[in-house]
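> sequence and computational prediction follow.
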Amino acid sequence: MAELVCVGCGPGDPELLTVKAVNAINAADTIMCPASNEDRPSIVLSIVSDIIDKSKNQEIVRLIFPMTKDKDVLEATWKKNAKIMAEKVLSGKNVVYITIGDPYLYSTWIYMHREIKANHPEMKISVVPGIVSIFSFASKIGVSVAEGAEKVSIIPSCYDLTTVKEIARNSESMIFLKDGRYFDQVIQVLKDAGFPDSSIFAIGQDLGTDHEIIRKMTLGEVSDDTLTTKYFSILVVKRA
């Protein structure tokens, strides 16, 4: 019976791929990967390109996930891509779906899995976890994500500043993921929530790639030229 395997491919550095991830990718007949549009390369495919066994001539299928907040468009996209994925498995092909980070942390896989399980409950599905950017970044900057009884909050975007402030009041560590274009908006919010100027403030973008940028300072030292405008970014703020 053919199998669908989702593989978490880590934050960007191919050396952070697990042995299990490499084995699963090279055992597949078809490798499927997300891309934001037809003209842009798949970031996760670039992570695994060097470990793919070229002699196997595996089929590569790009699934397009448009960058939008339109719920109707998103739901239609999930259904369409889940159908493509399921049909390939039902045709007898072992399929691997590769995703950045871990499959169960803000990943397109979550929606694919939900759709496929609802329509094909008999399908054999397994998941290979991956290293997430949070822990890769913590290792690079030498800052603990949490210690003792500290509370950690993960924010996937900074659009709702009122919610960010409420969460910040009750957190020792704040981790903002994905959209660096909005990081500048949270600085005053964090200060208003009681984070002192001496708090650790660290930004990373394009982790694990040749274009990686990491900046670490205190909250009081932040200026416009220390911020980032890249989508794939991470911001860690730890209360002093």
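Looks like it came in fine.
> from here on, contacts and neighbour counts on C-alpha atoms
Will do.
> list the contacts for the closest residue to S171 other than its chain neighbours?
Of all residues not flanking S171 in the chain, K151 sits nearest, at 5.1 Å (CA to CA, 6 or more residues apart in numbering). Contacts of K151 were listed using CA atoms under 8 Å, 6 or more residues apart in numbering, and they are 170-173.
> ok, structure two:
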Amino acid sequence: MSEINKGRLYGVSLGPGDPGLITRRAFELLQRTDAHWSYPVRKKGADGFALQIALDAGLALPAEHTPLVFPMTHDAEILAGYWLRAAESVLTRLREDKDVLFLAEGDVSTYSTFIHLARTVRALEPGIVVEAVAGVPSFNAAAARLEMPLADTDETVAIIPAGYGIGLIERLLDDFDTLVLLKVKPLLDDVLDLLERRGLLPYAAFVEKAGTPAERAEHDVARLRGEKVNYLSLLLVKNPERLRGEMRRGCRKMKW
């Protein structure tokens, strides 16, 4: 009995929002007429941010496409049900020997919905081939916008969601030259309080919706206190102790 052919699942990274940051590899895949698009949405009937990036690039939504619902919750039991339903939907196409392109903002290897989708698909059907297409993460786009190097020579970088908590953020500030805090909206004021207490406000910068027409960059982060910022927002923080040490040695000068 011959083995049934199955399609391939692609995680297609689209960058943070600027269509110009879509890689050539991703753009070529999205021009295929024989593949099925799937993309994440927060609730049924909502628009998908990743899909909008593709549309802004001039790509047409194919006839065969499926929005996959991934709600804004940290409840593992609730999410498990949505992961399973999404994976089963994707597998329906893959078992028809149809390639599936899962559209994702940023890069699919960094805190991406695609990680969970691919893991669940493989758990249900171990023989499925999965390919991740690399992209530009939001923190790289933000660093470029701010003209702020993330790391130079022997400097170290930590990248975490701010939701990991103030305690962890404070510990990491002691150990890394640059700290990238993703999705800062829920804890923004608490983070600002920490940075003020540590004397780090002058060494921090904020970017919201990096790479989109609605992008906002703020060097005076104290002005953000009490504001309702977008979910797609981040803070970049430099370690002043390492910075001052480098300046004393005269090794290099930072823009800040």
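Thanks, I have the structure now. Not measured: the values here are computed from a predicted model.
> ok, back up a step: which of the contacts of K151 of the first structure are buried?
Buried members of the contacts of K151 of the first structure, counted by 16 or more other CA atoms under 10 Å: 171-173.
> any chance of the residues you listed in TSV, plus distance to S107 of the first structure and secondary structure?
Listed next are these as TSV, based on distance: CA to CA, whole Å; DSSP: H, G, I helix; E, B strand; the rest coil:
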residue	distance to S107 of the first structure	secondary structure
S171	24	coil
E172	25	coil
S173	22	strand
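> returning to that earlier point: what remains of the contacts of K151 of the first structure once you look at the second structure?
By both residues aligned by TM-score structural alignment, their matches' CA atoms under 8 Å, those still in contact after alignment to the second structure are 171-173.
> wait, doesn't I47 of the first structure sit right on L16?
No - between I47 of the first structure and L16 there is no contact under CA atoms under 8 Å: 9.7 Å.
> what touches both of the two?
In contact with both I47 of the first structure and L16: C9, using CA under 8 Å, 6+ apart.
> who's more crowded, those two?
I47 (23 against 17; other CA atoms under 10 Å).
> now the more buried one: which helix or strand?
Using DSSP states H and E, I47 of the first structure falls within helix 43-48.
> look up how far L181 of the second structure lies from the counterpart of S157 of the first structure in the second structure.
Applying TM-score structural alignment, one finds that S157 of the first structure aligns to A162 in the second structure. Going from A162 of the second structure to L181 of the second structure by CA to CA, to the nearest Å gives 5 Å.
> likewise A76 of the second structure?
Remark: distance between A76 of the second structure and L181 of the second structure (CA to CA) = 22 Å.
> these two: who's more crowded?
When A76 of the second structure and L181 are compared for neighbours, L181 comes out ahead with 23 against 8, by other CA under 10 Å.
> list the residues that contact the equivalent of that one over in the first structure.
Using TM-score structural alignment, the partner of L181 of the second structure in the first structure is F176. Contact analysis of F176 of the first structure by CA under 8 Å, 6+ apart lists 154-158, 234-236.
> is it true that F176 of the first structure lies in a strand?
Yes - remark: F176 of the first structure belongs to a strand, assigned using DSSP: H, G, I helix; E, B strand; the rest coil.
> excluding its backbone neighbours, what's nearest the residue nearest in space to the middle of the second structure?
Centroid-nearest residue in the second structure: G106, 4.3 Å away (criterion: CA atoms, centre = their mean). Nearest residue to G106 of the second structure, sequence neighbours excluded (CA to CA, 6+ apart): G15, at 3.9 Å.
> what about the helices in the second structure?
24-30, 49-56, 76-94, 113-124, 138-146, 166-175, 188-197, 240-249 (DSSP state H).
> what residues in the first structure pair up with the shortest one?
Just to be clear, that refers to helix 24-30 of the second structure. Counting by TM-score structural alignment, helix 24-30 of the second structure corresponds to 19-25 in the first structure.
> hmm, back to that, which one of the helices of the second structure lies nearest to R8 of the second structure?
helix 76-94 (6.6 Å; CA to CA).
> give the other helices and strands that that closest one contacts.
strand 65-69, strand 100-104, helix 113-124 (3 or more CA pairs under 8 Å, 6 or more residues apart in numbering; DSSP states H and E).
> and the first one, which stretch of the first structure?
Equivalent residues of strand 65-69 of the second structure are located at 60-64 in the first structure, counting by TM-score structural alignment.
> before we move on, what about the last one?
Residues 108-119 of the first structure are where helix 113-124 of the second structure lands when matched by TM-score structural alignment.
> list the contacts of the matching stretch.
With CA under 8 Å, 6+ apart as the contact definition, stretch 108-119 of the first structure has outside contacts at 6, 34, 78-79, 81-83, 86, 99, 103-104, 123.
> stretch 182-202 of the second structure too?
Contacts to stretch 182-202 of the second structure, defined as CA under 8 Å, 6+ apart, come from residues 159-163, 166, 170, 219-222, 224-226, 228-235, 237-240.
> for the nearest residue to I60 of the first structure once chain neighbours are set aside, give its distance to K88 of the first structure.
Excluding the flanking residues, the one nearest I60 of the first structure by CA to CA, 6+ apart is I31, at 4.9 Å. Per CA to CA, I31 of the first structure is found 11 Å from K88 of the first structure.
> joint contacts of those two?
When CA under 8 Å, 6+ apart defines a contact, the residues bordering I31 of the first structure and K88 alike are V95.
> the two - which one has more neighbours?
Neighbour totals were compared for I31 of the first structure and K88, and I31 leads with 22 against 18 (other CA under 10 Å).
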